[in-house]
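J.: here you go, sequence then predicted model.
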Amino acid sequence: MDSSIDAVWQQIMAWLRIHTPVTAATIRPPAPAEQIKATRNALGMQLPRDLLWWWGLMDGVDDEHDYRTAFAVPGGYMPLTVARVRDEWARLSRYPDDDCCRPGGHHQRAAGDATFGYCSALIPICRGLDGAVLAVDLRTGANHGRIMNWMAQAGAHSIPWVNITAMLTDTAQRLDRYHPAPETPPRPGSPVIGDDGSLIWS
């Protein structure tokens, strides 16, 4: 797994440096080990190895400063810094979903199941400008580690990415299929280079 994360992230970064250097510049260096440790301690859950490995390659983007040009995965979700992950988790899980969350870190629903409120076993990893977040689902079950989309008005729903590795692999593959053709409208979910030279997802 580690080598596949390394390879796919190198593929993404190589594409960004060639096609959208302004977006490549928004990706922060690897997360400091002490920040990763602080976040793991704050969450109190065993985090997926591919997530920890990804944090060892980058520490998200400064989405509050560079949000117009910041790197995002398909759908327009910007990776959070490791410090922001624990802050967002603390904020969102302050009022856990009564239909799922139980004392002692137990949950009524399995990984991948929809929730209306915020389940405290969802670890936010990316956020959109509309307030939605992508989160890794750490509830037990066959879908443990699946990426969930959560929004205050709609709750949490599973999306096709089964884990971090799948999310990054899909991102790299979409970038690899990029072909500038101004006369042809881009397909939904395809990469587009904006007038400012930044990466945009159609």
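T.: Now that the structure is in, tell me what you want to look at.

J.: CA only for contacts and neighbour counts going forward, please
T.: Fine.

J.: buried set for the helix ranked longest in the chain?
T.: In the chain, with assignment by DSSP state H, the single longest helix is helix 2-19. Of the residues in helix 2-19, those buried under the neighbour-count criterion (16 or more other CA atoms under 10 Å) are 5, 8-9, 11-13, 15-16, 19.

J.: which helices and strands sit right next to it?
T.: Helix 2-19 sits against helix 21-24, helix 49-55, helix 164-176, with contacts defined as 3 or more CA pairs under 8 Å, 6 or more residues apart in numbering; DSSP states H and E.

J.: starting at the chain centroid, how far to that helix?
T.: 16 Å (CA atoms, centre = their mean, to the nearest Å).

J.: taking their axis directions, that helix and helix 164-176 sit at what angle?
T.: Between the axes of helix 2-19 and helix 164-176, defined by axes from the mean of the first three to the mean of the last three CA atoms, to 10 degrees, the angle is 30 degrees.

J.: what lies in contact with helix 2-19?
T.: For helix 2-19, contacts defined as CA atoms under 8 Å, 6 or more residues apart in numbering pick out 23-24, 50, 53-54, 57, 165, 168-169, 171-172, 175-176, 193, 197.

J.: buried ones in stretch 162-175?
T.: By neighbour count with 16+ other CA under 10 Å, stretch 162-175 contains the buried residues 162-172, 174-175.

J.: please compare the first structure with the one that follows:
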Amino acid sequence: MSVEQNWLRLHDWCLGEAPITAAAIDPPAGQSVVDEIEASTGRKWPTELRTWFGLQNGNPGGRHSALIFPEYQPLPLDRVASVWASMTALWADTTEAVGGLSLLDEPAGEVAGTYLSAYIPIACNIQGDLLFVDTRAGKSSGCVRGFMGEDNDQGERWPSIDALLEEVVASLEHGHPCRGWVPTIEEGWLHWEFP
């Protein structure tokens, strides 16, 4: 499928089964906003990443009712920019200590042990963990990975945004766990439990 098709499946499922979650996701921002945020990161974004923000603009209020991914809610573009800036600044010394700018030349998907400017955040959870798209070059360019506390960039991984959406929507449509997380509905919003 495609990002567009899987987002439509996910959104339609939420409209029918979890309308509060569906309502918590903002409509897409204008293309000029996507261009502006992309430029602020100094990275060329993969087409799927640009498409993702052309379909929705995350959960601007940070309401817990927008957990469309297990444990994670999508970030709006303004938060993408601020989280990206704060994370690259916070991890700058570590980045320098473990390889500096040369880490940007490593293939996408390779663990760097730090937060790189090539990592574009797309979702977060209440612990401050992130899902990000790795924009480095290579056959895994555009993969989605997790950045989680002391484990830094060694978290979960999907080959693309489309693959992430496909896995989540298949879990919802068929009622089976997604990487151990079980979807449930509570008063109109999607909730994920880890038994």
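T.: Thanks, I have the structure now. What you are looking at is a predicted structure, and each value in this text was computed from that prediction instead of being measured.

J.: fetch the TM-score of the aligned pair.
T.: Scored against TM-score structural alignment, normalised by the length of the second structure, the superposed chains reach a TM-score of 0.87; 189 aligned residues with a CA RMSD of 2.2 Å.

J.: before we move on, back to that, and residue 62 of the first structure, which of the helices and strands packed on helix 2-19 of the first structure is closest to it?
T.: The stretch from these with the least distance to residue 62 of the first structure (CA to CA) is helix 21-24; that distance is 11.2 Å.

J.: re earlier: and the helices and strands packed on helix 2-19 of the first structure as a markdown table, adding distance to residue 62 of the first structure?
T.: Supplementary listing: those in a markdown table, determined by distance: least, CA to CA, whole Å:
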| stretch | distance to residue 62 of the first structure |
| --- | --- |
| helix 21-24 | 11 |
| helix 49-55 | 14 |
| helix 164-176 | 19 |
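
J.: so which of the ones you listed is nearest residue 109 of the first structure?
T.: helix 164-176 (21.2 Å).

J.: the closest one maps to which residues in the second structure?
T.: On the basis of TM-score structural alignment, helix 164-176 of the first structure is assigned to residues 161-173 in the second structure.

J.: what sits closest to the counterpart of residue 37 of the second structure in the first structure if chain neighbours are left out?
T.: Per TM-score structural alignment, the equivalent position to residue 37 of the second structure in the first structure is residue 39. Distances taken as CA to CA, 6 or more residues apart in numbering place residue 86 nearest to residue 39 of the first structure, at 5.5 Å, with adjacent residues excluded.

J.: in contact with that neighbour, which residues?
T.: Taking CA under 8 Å, 6+ apart as the definition of contact, the neighbours of residue 86 of the first structure are 39, 42-43.

J.: which residue ranges form the strands in the second structure?
T.: For the second structure, the strands defined by DSSP state E cover 73-74, 119-124, 130-134, 144-147, 157-158, 182-186, 189-193.

J.: redo these as TSV? Include distance to residue 64 of the second structure.
T.: Formatted as TSV, the strands of the second structure follow (distance: least, CA to CA, whole Å):
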stretch	distance to residue 64 of the second structure
strand 73-74	8
strand 119-124	11
strand 130-134	15
strand 144-147	19
strand 157-158	23
strand 182-186	12
strand 189-193	9
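
J.: and those: which comes nearest residue 95 of the second structure?
T.: Nearest of those to residue 95 of the second structure, taken as CA to CA: strand 119-124 at 12.5 Å.

J.: that closest one vs the first structure, average distance?
T.: Strand 119-124 of the second structure, aligned to the first structure and superposed, deviates on average by 0.7 Å (mean CA distance after the TM-score superposition for the first structure).

J.: what range in the first structure matches that strand?
T.: Mapped onto the first structure with TM-score structural alignment as the criterion, strand 119-124 of the second structure occupies residues 122-127.

J.: ok, and what's touching that stretch?
T.: If you take CA under 8 Å, 6+ apart as the criterion, stretch 122-127 of the first structure is touched by 77-80, 85, 88-89, 133-139, 148.

J.: neighbours of residue 85 of the second structure, how many?
T.: Counted with other CA atoms under 10 Å, the burial measure for residue 85 of the second structure works out to 15 neighbours.

J.: residues contacting the counterpart of residue 180 of the second structure in the first structure?
T.: Alignment note (TM-score structural alignment): residue 180 of the second structure maps to residue 188 of the first structure. Going by CA under 8 Å, 6+ apart, residue 188 of the first structure touches 201-202.
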